[in-house]
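Peer 1: My questions are about this predicted structure, shown below with the sequence.
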Amino acid sequence: MNESNLVEPADVPTTRNAYDEVAELYADMFADALAAQPFDRAMLGAFADLVRAAGSGPVIDVGCGPGRITTHLDTLGLDVSGIDLSPEMIRLARADRPDLRYEIGTMERLPLGDAAVGGLVSWYSIIHLPPERVPGVLTEFARVLRPGGQLLMAFQAAADESVEVQAHDHRVTTSYRWSLRGMAELLRPRGFTVVARMHREPDPDERTRHWYLIATRSAEADSPEQG
C-alpha cells in the first residue's frame, strides 16, 4: 500500500501541531537540561558503551525533537541520526547541527530497512501514543534493530506500579505514564530482554517519576511478534 494513501490516526496531527507550536520554546527550555541530569547521562553513556561492545552500527534517535539527545550521542562517538514527527522540531535540529542527519517521519513506519541499526533511542517519544498502538511501535523498533542491538527507552512512570498505564495531563498534549512491568511485558514477546533499568524521582520542577530501561534484541528473534 502506498503510504501516502494511509489515513493518519487523529492523535498524530494533534501531536505534530502541538509540538510545532512550542518547538522554539521547547528547544530553549531543554537545551542544557542534560548538564543537570547525571542519571540521564549515565544511561545514555551505558547505552553507547553497549552499542560499541556489540559492534557499533548506526543509531537512530526516534522522536528526536530539536536534537539534544542526538547531539549528545554524537559526542559519545556514535553514528547517530534523528527522526521526528514535527517539521518544526526537525528544522531546529538541522539548523543547530547541519552535519547530523535528521528526517521527518513517524515511529509507526520508520524509514529504515530491516535490521538497519545497532541502537535505537526512544527518549520520552512514546508518551503521547495511545496505549493500544504501543505494541505495534515496539514491533517496529524490533524490525529495524539488528539482533543483539540495543534499545534505550525513557518515559514517565505510572503513579502505581500495579497499574500498567495511566493517562496524564501533559503540558503539550495528552500523554501516558507506564509502569516498568507493563512496558517490559510488551517488550518480551517482541524479542527484547531488559538488561538495565533505573528509576528517578521527580526534580522540583517536575510532576512525575521516571523510568529508564535498556533492552537487548535477542539474536534469535528474527521475526518479532506482531500486534
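Peer 2: Yep, that arrived. Predicted, not measured: the structure shown is a model, and the values here were computed from it.

Peer 1: hey, let's count contacts and neighbours off CA atoms from now on
Peer 2: OK.

Peer 1: for the protein, what spans make up the helices?
Peer 2: 11-30, 38-53, 68-75, 87-96, 134-144, 180-187 (DSSP state H).

Peer 1: other SSEs contacting the last one?
Peer 2: Right, helix 180-187. helix 134-144 (3 or more Cα pairs under 8 Å, 6 or more residues apart in numbering; DSSP states H and E).

Peer 1: Equivalent analysis for the second one, please.
Peer 2: Using 3+ Cα pairs under 8 Å, 6+ apart as the contact criterion, the secondary-structure elements in contact with helix 38-53 are strand 145-156.

Peer 1: relative to helix 180-187, how tilted is the strand it packs on?
Peer 2: 160 degrees (axes from the mean of the first three to the mean of the last three Cα atoms, to 10 degrees).

Peer 1: okay, now the one to match up with it:
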Amino acid sequence: MAERNDRGSADLDAATARTAGAYGARADEYIAAVGRIGHVAEPDLALVREWALGIAGPLLDVGCGPGQWTRYLAELGADARGVDPSPEFLARARSDAPGVRFRLGAAERLGGRDASIGGVLAWYSLIHTPPEHIAAPLAEFARVLRRGGGLALGFFAGSELAPFDHAVATAYFWPPQLLTTELAAAGFTVARVETRHDPGARPHGAILAVRDG
C-alpha cells in the first residue's frame, strides 16, 4: 500500500508540474483573458465575498494564479495569502499586490501547520487534478483548516465525471453530488451547492463546505 501511495503522489506531483508549466508558458495570455477580478461573474463575486466575510482567521487562496482573488480578499480586510505552483503567476501576483503574501506551493502540498487556516478558497484550482487523485488536495485542505473552518470550491459542473480539452491542459467536469461525496470523505460538511450555465460558458459549480469539528 505504501508503494502505491508513493507512486500516486509522484504521479500527482508530475501532473501538477506539467500543468504549472503549461500555465506559466501562457501566463500573459491567461491574465488578459480571465486573470482579473473584473472577469469574475457577479454572482460568483457575491458568493465568495459573503463567504469570506464570514470567515474567522487567515484565508488561503489555493491555486491563486496571478492573485486576483487574493488581492480582492485582502481589500475586503481579510488576512489573505496566495499559493500557486507557477512562478510566472506568482511574479505577477507580487507585482500587482506587493502588500499581500504569496508563495510557491500546490494544493496537495500546502505546507504550514495543521489547523492554522480559517478558510480555503479553491476557485477552479482543482479542475486539472486527475479524478483518481482528488482525495489528496481535499485531505490537505482539511489538514490546514481549523475545525469549523470554511472551504469555497469552484469547478466545472457536469452530469458525468468526464475530461475535456481545456485551452491549457486537460480539465474535468464534476457532478456536484460526486464532489460532495469526496468532500464528506475528506472530513467536510457541505453547506451550499450552486450550479449555473451562463450563455457562452461551460457549466459552473460552486460548493461551500465546513471542516468537521
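Peer 2: Structure received. None of these values were measured; they are calculated from a predicted model.

Peer 1: how about the helices of the first structure, which one is nearest residue 171 of the first structure?
Peer 2: helix 11-30 (10.0 Å; Cα to Cα).

Peer 1: What range does stretch 171-187 of the first structure cover in the second structure?
Peer 2: Across the second structure, the stretch matching stretch 171-187 of the first structure (TM-score structural alignment) is residues 167-183.

Peer 1: Just give the number of residues close to residue 179 of the first structure.
Peer 2: Residues near residue 179 of the first structure, counting by other Cα atoms under 10 Å, number 22.

Peer 1: just the one 10 residues further on next, same as before
Peer 2: Around residue 189 of the first structure there are 16 other residues, counting by other Cα under 10 Å.

Peer 1: From residue 46 of the first structure, how far off is it?
Peer 2: Distance, residue 189 of the first structure to residue 46 of the first structure, using Cα to Cα, to the nearest Å: 24 Å.

Peer 1: and the residue positioned nearest the centre of the second structure, what is it in contact with?
Peer 2: Nearest to the geometric centre of the second structure sits residue 122, at 2.1 Å (Cα atoms, centre = their mean). Contact analysis of residue 122 of the second structure by Cα atoms under 8 Å, 6 or more residues apart in numbering lists 61, 62, 63, 151, 152, 153, 154.

Peer 1: Include neighbour count when you put these into JSON lines, please.
Peer 2: As requested, the contacts of residue 122 of the second structure are exported to JSON lines (neighbours: other Cα atoms under 10 Å):
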{"residue": "61", "neighbour count": "27"}
{"residue": "62", "neighbour count": "28"}
{"residue": "63", "neighbour count": "24"}
{"residue": "151", "neighbour count": "31"}
{"residue": "152", "neighbour count": "20"}
{"residue": "153", "neighbour count": "20"}
{"residue": "154", "neighbour count": "22"}
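
Peer 1: Next up, the contacts around residue 58 of the first structure.
Peer 2: Residue 58 of the first structure neighbours (Cα under 8 Å, 6+ apart): 78, 79, 80, 81, 116, 117, 118, 119.

Peer 1: do the same with residue 177 of the first structure
Peer 2: Taking Cα under 8 Å, 6+ apart as the test, what residue 177 of the first structure contacts is 127, 155, 156, 157, 158, 159, 165, 166, 167, 168.

Peer 1: quick one: contacts for residue 128 of the second structure?
Peer 2: Counted by Cα under 8 Å, 6+ apart, residue 128 of the second structure has contacts 19, 169, 170, 171, 172.

Peer 1: Recalculate using a threshold of 10 Å.
Peer 2: 15-16, 19, 134, 155, 163-164, 166, 168-173 (Cα atoms under 10 Å, 6 or more residues apart in numbering).

Peer 1: How about residue 146 of the second structure?
Peer 2: 56, 57, 114, 115, 116, 117, 118, 119, 210, 211, 212, 213.

Peer 1: Cross-check the contact I'm expecting between the last one and residue 150.
Peer 2: No. Contact between residue 213 of the second structure and residue 150 fails when scored by Cα atoms under 10 Å: they sit 11.3 Å apart.

Peer 1: tell me the contacts of the closest residue to residue 172 of the first structure other than its chain neighbours?
Peer 2: Excluding the flanking residues, the one nearest residue 172 of the first structure by Cα to Cα, 6 or more residues apart in numbering is residue 18, at 6.3 Å. Contacts for residue 18 of the first structure (Cα under 10 Å, 6+ apart) come out as 12, 86, 171, 172, 173.

Peer 1: Contact partners for the third one?
Peer 2: When the contact criterion is Cα under 10 Å, 6+ apart, the partners of residue 171 of the first structure are residue 18.

Peer 1: and if you look at the second one?
Peer 2: For residue 86 of the first structure, the contact set (Cα under 10 Å, 6+ apart) comprises 12-13, 15-21, 23, 63-66, 103-106.

Peer 1: Trace residue 115 of the second structure over to the first structure, please.
Peer 2: In the first structure, residue 115 of the second structure lands on residue 115 (TM-score structural alignment).
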